[in-house]
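**Student:** Sequence first, predicted coordinates after that:
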Amino acid sequence: MTTDALPYRLLLSACADGAGAARIADTLVEEGLAACVTLLPGARSVYRWQGQLERADECLLLIKARADDYPALERRLLELHPYAVPELLALPVLGGNPAYLAWLESGGG
């Protein structure tokens, strides 16, 4: 495995409910901005918001995309997301199954 990032990203975002998460996932994949989005319901977030400790049940999205698509994906996710400050973290991909990476490169087609 290399320490240099490949031209792919794993993005994390959380939504308040599965319906909103599914709408974002469907849109990102349908518009070709992500090859795949995995939805993980049942996430429990603990965070501070406006000075208060908060707890929320959320649905975590694992978004797999090409690095070149990140700017457009970020814009689109921010348009679709209902939160005032949506979570969006982009993690570099350092390695992976070559066949999966080829599929990801094709945009999931």
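**Tutor:** Noted; the coordinates are in hand. Just so it is clear, the structure is predicted and the values come from calculations on it, not from any experiment.
**Student:** C-alpha only now, for contacts and for neighbours.
**Tutor:** OK.
**Student:** most residues in a single helix of this protein, which one?
**Tutor:** helix 18-30 (DSSP state H).
**Student:** can you pull the buried residues of that one?
**Tutor:** Gly18, Gly20, Ala21, Ala22, Ile24, Ala25, Thr27, Leu28, Val29 (16 or more other Cα atoms under 10 Å).
**Student:** any chance of those residues in JSON lines, plus distance to Leu40?
**Tutor:** Below are the buried residues of helix 18-30 laid out as JSON lines (distance: Cα to Cα, whole Å):
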{"residue": "Gly18", "distance to Leu40": "9"}
{"residue": "Gly20", "distance to Leu40": "13"}
{"residue": "Ala21", "distance to Leu40": "9"}
{"residue": "Ala22", "distance to Leu40": "10"}
{"residue": "Ile24", "distance to Leu40": "13"}
{"residue": "Ala25", "distance to Leu40": "12"}
{"residue": "Thr27", "distance to Leu40": "17"}
{"residue": "Leu28", "distance to Leu40": "16"}
{"residue": "Val29", "distance to Leu40": "16"}
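**Student:** Is the nearest residue to Leu88 once chain neighbours are set aside within a helix or a strand, and which one?
**Tutor:** Of all residues not flanking Leu88 in the chain, Ser13 sits nearest, at 4.9 Å (Cα to Cα, 6 or more residues apart in numbering). Element membership for Ser13 (DSSP states H and E) is strand 8-15.
**Student:** Okay, one more to line up with it:
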Amino acid sequence: MVIAQTTVTDEAKAYEIAQGAVEARLAAAADVEARMTLFHWSKDALRHERGYRVSFTTTTERAANLEAWVHGRHPYDVPQWIVLPAAGTSDAYLAWAVQETTPR
């Protein structure tokens, strides 16, 4: 199991990506985290803007498909994409995630 994360500046887009990934069974769950401030470089200038992190719970096997799906709908040219191993996941939760990300 892994947790994959991206950020967007538009709240509605964050909800759309989160819900769509779960509906597509690419993620067992997706969390839109509270608004935060993002700092980054763009065109040689330091920028800051409000944004939202979307965290997806998915399986290692579905992570690449989820990445392609998210990148195809993401508003950024180069979206943030970070995949973190979910060490210590319970067997029951892992079984649930596998069930929920299995195409029907």
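**Tutor:** Cool, got the structure. Because the structure is a prediction, the values reported are computed rather than measured.
**Student:** how many neighbours does the aligned partner of Glu61 of the second structure in the first structure have?
**Tutor:** Mapped onto the first structure by TM-score structural alignment, Glu61 of the second structure lines up with Asp68. By other Cα atoms under 10 Å, 12 other residues sit near Asp68 of the first structure.
**Student:** Please report how far the most far-flung residue of the second structure relative to its centre lies from Arg50 of the second structure.
**Tutor:** Within the second structure, Asp44 marks the point farthest from the mean C-alpha position, 27.0 Å out by Cα atoms, centre = their mean. For Asp44 of the second structure, the distance to Arg50 of the second structure equals 19 Å [Cα to Cα, to the nearest Å].
**Student:** cool, and Ala18 of the second structure?
**Tutor:** The value you get for Ala18 of the second structure to Arg50 of the second structure, if Cα to Cα is used, is 18 Å.
**Student:** what number of residues lie near the aligned residue in the first structure for Asp77 of the second structure?
**Tutor:** In the first structure, the residue equivalent to Asp77 of the second structure is Ala84, according to TM-score structural alignment. Neighbours of Ala84 of the first structure under the rule other Cα under 10 Å: 7.
**Student:** re the thing from before, please say which position in the first structure the residue farthest from the centre of the second structure maps to.
**Tutor:** So Asp44 of the second structure corresponds to Gly51, using TM-score structural alignment.
**Student:** average distance between stretch 50-58 of the second structure and the first structure?
**Tutor:** Mean deviation of stretch 50-58 of the second structure relative to the first structure after superposition (mean Cα distance after the TM-score superposition for the first structure): 0.6 Å.
**Student:** Mind listing residues that contact that stretch?
**Tutor:** 1-11, 14, 18, 26-38, 97-98, 101 (Cα atoms under 8 Å, 6 or more residues apart in numbering).
**Student:** do the same with stretch 11-25 of the first structure
**Tutor:** With Cα under 8 Å, 6+ apart, stretch 11-25 of the first structure has contacts from 36-39, 41, 56-65, 77, 80-83, 86-91.
**Student:** With stretch 30-41 of the first structure instead?
**Tutor:** 17-18, 21-22, 25, 28-29, 58-66, 69-70, 72-73, 104, 107-109.
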